[in-house]
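Student: here's my sequence, what's the structure:
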Amino acid sequence: MNSPTPPAPLDWESQRTFLAVIREGSLSAAARALQLAQPTVRRRLDALEKAVGSALFTRSPTGLHPTPIALELARHAETMAAAAEAFARAASAADDDRSGTVRISCSELMGVEVLPRLLAPLQAEHPGLVLELSPTNRVEDLLRQEADLAVRMAPLTQGAVVARKAAAIRLGLFAHRDYLARAGVPQDWADLPRFALVGPDRDTATLRAVSLGQAPLRRAMFTLRTDSHLAQLAAVRAGMGIGVCQLPLAAREPDLVPVLPALYSHTMETWVAMHEDLRRVRRVGRVFRHLVQALEGYAAV
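Tutor: Below you'll find the model as predicted:
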């Protein structure tokens, strides 16, 4: 009796191409992301569908849409991609603390407005360090090695993660001086709803934090709503209304004026974390310590 034919091996390049199509939504965009010719992407995807024995995408005028089996396979491909990237970072230099690659995950606001200034002195001192900054509001998984370090606004509870509280960053209400010249200045918390407010759209946790035990703020009160803290800051800078801002960020902006500082004061704990296994990687440890110290200095402004 003949034994069943074993399934054809699935090579990583085909899976990497499949993941790029999932992320980008089209063959052409995936080809650009991978720096490949589009026929090569098409050929790899066809080979993978043949090996899997099922269609992985449906086609529509808006692009390629993953099938249910593709969505299931994508989870495993993401894990493999994270491991491959972690392997490349680990192999990027000898085990010293002055060269090699370190990937840092953080929120969009921290990645754009805060961390570049804090990391610039470190990279100037050690130009052999390659820093990959991943500003995303998706919580990247340190256990799956999606990043080497993470800057978070809440303590990480995963068992194999080492986390250190770096700072408690103060928050306040601010508005552009031109807006206050037009609209006036609120005198108390109850006066605030008469003004243009910048705040969250669907993020109810942030909405509760903004209210902070005062008279509750409701979504309908905001004249600009967005769950992006980066967009909220841009709106306040543009004079669109009153919104929450980190005090150290506002200190850089001479045109931002505090609003109701005696009534609204809040602190945001900030943590730096890494997988416990990375404590032995010297360059990761150096960046970890630098971030803790730099964030302490940033929050003290």
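Student: could you use CA atoms for every contact and neighbour count after this?
Tutor: Noted.
Student: could you pull out the strands for this protein?
Tutor: All strands of the chain, identified by DSSP state E, fall at 57-60, 63-66, 100-106, 129-135, 149-152, 161-176, 197-199, 222-225, 243-246, 256-259, 266-275.
Student: just put those in a markdown table and tack on mean neighbour count and distance to Asp46.
Tutor: Shown next, in a markdown table, are the strands of the chain (neighbours: other CA atoms under 10 Å; distance: least, CA to CA, whole Å):
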| stretch | mean neighbour count | distance to Asp46 |
| --- | --- | --- |
| strand 57-60 | 12 | 10 |
| strand 63-66 | 17 | 14 |
| strand 100-106 | 23 | 33 |
| strand 129-135 | 17 | 31 |
| strand 149-152 | 26 | 37 |
| strand 161-176 | 21 | 40 |
| strand 197-199 | 27 | 46 |
| strand 222-225 | 18 | 43 |
| strand 243-246 | 22 | 50 |
| strand 256-259 | 22 | 55 |
| strand 266-275 | 20 | 37 |
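Student: for these, which one sits closest to Val21?
Tutor: Closest to Val21 of these, according to CA to CA: strand 63-66, at 7.9 Å.
Student: alongside the first, I'd like the structure of this one:
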Amino acid sequence: MSDLEPSWDFYRTFLTVMQEGSLSAAARQLGLTQPTIGRHIDALETSIGFQLFIRTPQGLMPTEAAVDLKPHAAKLASNAAALLRAATGHGPSSSVGVRGTVRISASEVIGIEVLPPILAALGEAQPDLIIELSLSDDVEDLLHQKADIAVRMAPPTQDALLVQRIGGIPIGLHAHRCYLEANGVPQSLEGLREHRFIAFDRENEFTRSLRKLMPFLNAVRPVLKADSNLAQLALIRAGCGIGVCQVEIGRRDPDLVHILQKELALNLQTFLVMHENLKTTPRCRITFDALVAGMSAYAGK
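Tutor: Reported below is the predicted structural model:
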């Protein structure tokens, strides 16, 4: 191993190659040339003293050492991004309000269907505030600062987090009118077995919490599966079958019908979460309070 500590740029390049799978894809992602990416990888391998990738006809294959290094590089990337977000909060004071960058993690449906008007109002009140919206149904790690604030549909289990319970967001079964006209309206939960059902194709924290709320989901036979809440919502809107939808989102579309309301009236518990070290940071505190107010209004509190 070389005594010269590798540049952070080399680690960033390594992580991007691991994520993208090739030098050319990493070059496009980072806005660099492919030879530059290759030089970064060569320099990192020389510095640490072992090979990270094996060149094969099918492309780059990471070595066992590369796989072991990847989570550490990802942590460096998170810390670097968090450092830059914190730095944006300093500098000349604004006469209007706070300044800086806040990264918010939320599910695709919440981020696309619920948060935009909340963030629009926040932007009007705080024009110097920059919001990064990270949309995924996976839970981003706040302790490692992959996000500053998260909207979660399950109680957080990590310590050192500031948690604000928003309350229950009503959810229910929905279908497009054209689907129900063609296939009939189910009169009971048991009747769902005769219908096309839209469900998730993989397990995550959200789907596990949903199955606890809706144990009948284990009995239906889904004929359409998607790993995205947003894709499921699009399938429901297209008349592909019956699926789970937030009641408020369904109410916005006159062609979506909320079925079996008496048989199934459930609330999806929702939480706003932030690392406790950020609670006195103005950019995060103001954003957190705006999200609490907006999400509470959406949940009907």
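Student: now for the residue nearest the centre of structure 1: which residues touch it?
Tutor: Centroid-nearest residue in structure 1: Thr136, 1.7 Å away (criterion: CA atoms, centre = their mean). By CA atoms under 8 Å, 6 or more residues apart in numbering, Thr136 of structure 1 lies in contact with 105-108.
Student: related to what we said a few turns ago, nearest to Ala20 of structure 1, out of the strands of structure 1?
Tutor: It is, among these and with distance given as CA to CA, strand 63-66, at 11.7 Å.
Student: hey, where'd the helices end up in the stretch 1-150 of structure 1?
Tutor: 12-24, 27-34, 38-52, 68-90, 108-109, 115-125 (DSSP state H, counting those that start in this stretch).
Student: again with the stretch 201-301 of structure 1
Tutor: Under DSSP H, counting those that start in this stretch, the stretch 201-301 of structure 1 gives helices at 204-211, 229-237, 247-251, 282-299.
Student: in a markdown table, list the ones you listed along with distance to Phe195 of structure 1.
Tutor: Compiled in a markdown table, those are given as follows (distance: least, CA to CA, whole Å):
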| stretch | distance to Phe195 of structure 1 |
| --- | --- |
| helix 204-211 | 15 |
| helix 229-237 | 13 |
| helix 247-251 | 20 |
| helix 282-299 | 29 |
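Student: distance of the closest residue to Leu122 of structure 2 other than its chain neighbours from Asn79 of structure 2?
Tutor: Ranked by CA to CA, 6 or more residues apart in numbering and with sequence neighbours excluded, the top spatial neighbour of Leu122 of structure 2 is Ala290, at 6.7 Å. Applying CA to CA, to the nearest Å, the value for Ala290 of structure 2 to Asn79 of structure 2 is 25 Å.
Student: and Val17 of structure 2, by the same measure?
Tutor: Val17 of structure 2 is 19 Å from Asn79 of structure 2, by CA to CA.
Student: neighbour count: the two, which is higher?
Tutor: Val17 (24 against 15; other CA atoms under 10 Å).
Student: and the strands of structure 1 as JSON lines, adding distance to Ala51 of structure 1?
Tutor: As requested, these are exported to JSON lines (distance: least, CA to CA, whole Å):
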{"stretch": "strand 57-60", "distance to Ala51 of structure 1": "14"}
{"stretch": "strand 63-66", "distance to Ala51 of structure 1": "17"}
{"stretch": "strand 100-106", "distance to Ala51 of structure 1": "33"}
{"stretch": "strand 129-135", "distance to Ala51 of structure 1": "33"}
{"stretch": "strand 149-152", "distance to Ala51 of structure 1": "36"}
{"stretch": "strand 161-176", "distance to Ala51 of structure 1": "37"}
{"stretch": "strand 197-199", "distance to Ala51 of structure 1": "49"}
{"stretch": "strand 222-225", "distance to Ala51 of structure 1": "47"}
{"stretch": "strand 243-246", "distance to Ala51 of structure 1": "52"}
{"stretch": "strand 256-259", "distance to Ala51 of structure 1": "59"}
{"stretch": "strand 266-275", "distance to Ala51 of structure 1": "35"}
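Student: mind listing what the residue lying closest to Gln261 of structure 2 once chain neighbours are set aside touches?
Tutor: Distances taken as CA to CA, 6+ apart place Gly172 nearest to Gln261 of structure 2, at 7.0 Å, with adjacent residues excluded. Applying CA under 8 Å, 6+ apart to Gly172 of structure 2 gives the contacts 244-247, 258-259, 261, 264-266.
Student: and those, which is closest to Met295 of structure 2?
Tutor: The shortest approach to Met295 of structure 2 among the contacts of Gly172 of structure 2 belongs to Gln246, at 13.2 Å (CA to CA).
Student: before we move on, the earlier item: who wins for proximity to Met221 of structure 1 among the helices of the stretch 201-301 of structure 1?
Tutor: helix 204-211 (11.1 Å).
Student: could you give the angle of the closest one to strand 161-176?
Tutor: 60 degrees (axes from the mean of the first three to the mean of the last three CA atoms, to 10 degrees).
Student: how much space separates the closest residue to Val220 of structure 2 other than its chain neighbours from Tyr298 of structure 2?
Tutor: What sits nearest to Val220 of structure 2 in space, not counting adjacent residues and going by CA to CA, 6+ apart, is Arg193, at 5.2 Å. Arg193 of structure 2 is 32 Å from Tyr298 of structure 2, where distance means CA to CA.
Student: ok so, going back, turn the helices of the stretch 201-301 of structure 1 into CSV, including distance to Thr17 of structure 1 and mean neighbour count.
Tutor: As requested, these are arranged in CSV below (distance: least, CA to CA, whole Å; neighbours: other CA atoms under 10 Å):
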stretch, distance to Thr17 of structure 1, mean neighbour count
helix 204-211, 37, 15
helix 229-237, 32, 20
helix 247-251, 40, 18
helix 282-299, 30, 19
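Student: mind checking which of those is nearest Gly63 of structure 1?
Tutor: Among these, helix 229-237 comes nearest to Gly63 of structure 1, with 28.0 Å by CA to CA.
Student: quick one, which of the helices of the stretch 201-301 of structure 1 is nearest to Ala181 of structure 1?
Tutor: It's helix 229-237; of the helices of the stretch 201-301 of structure 1, that one is closest to Ala181 of structure 1 (CA to CA) at 14.1 Å.
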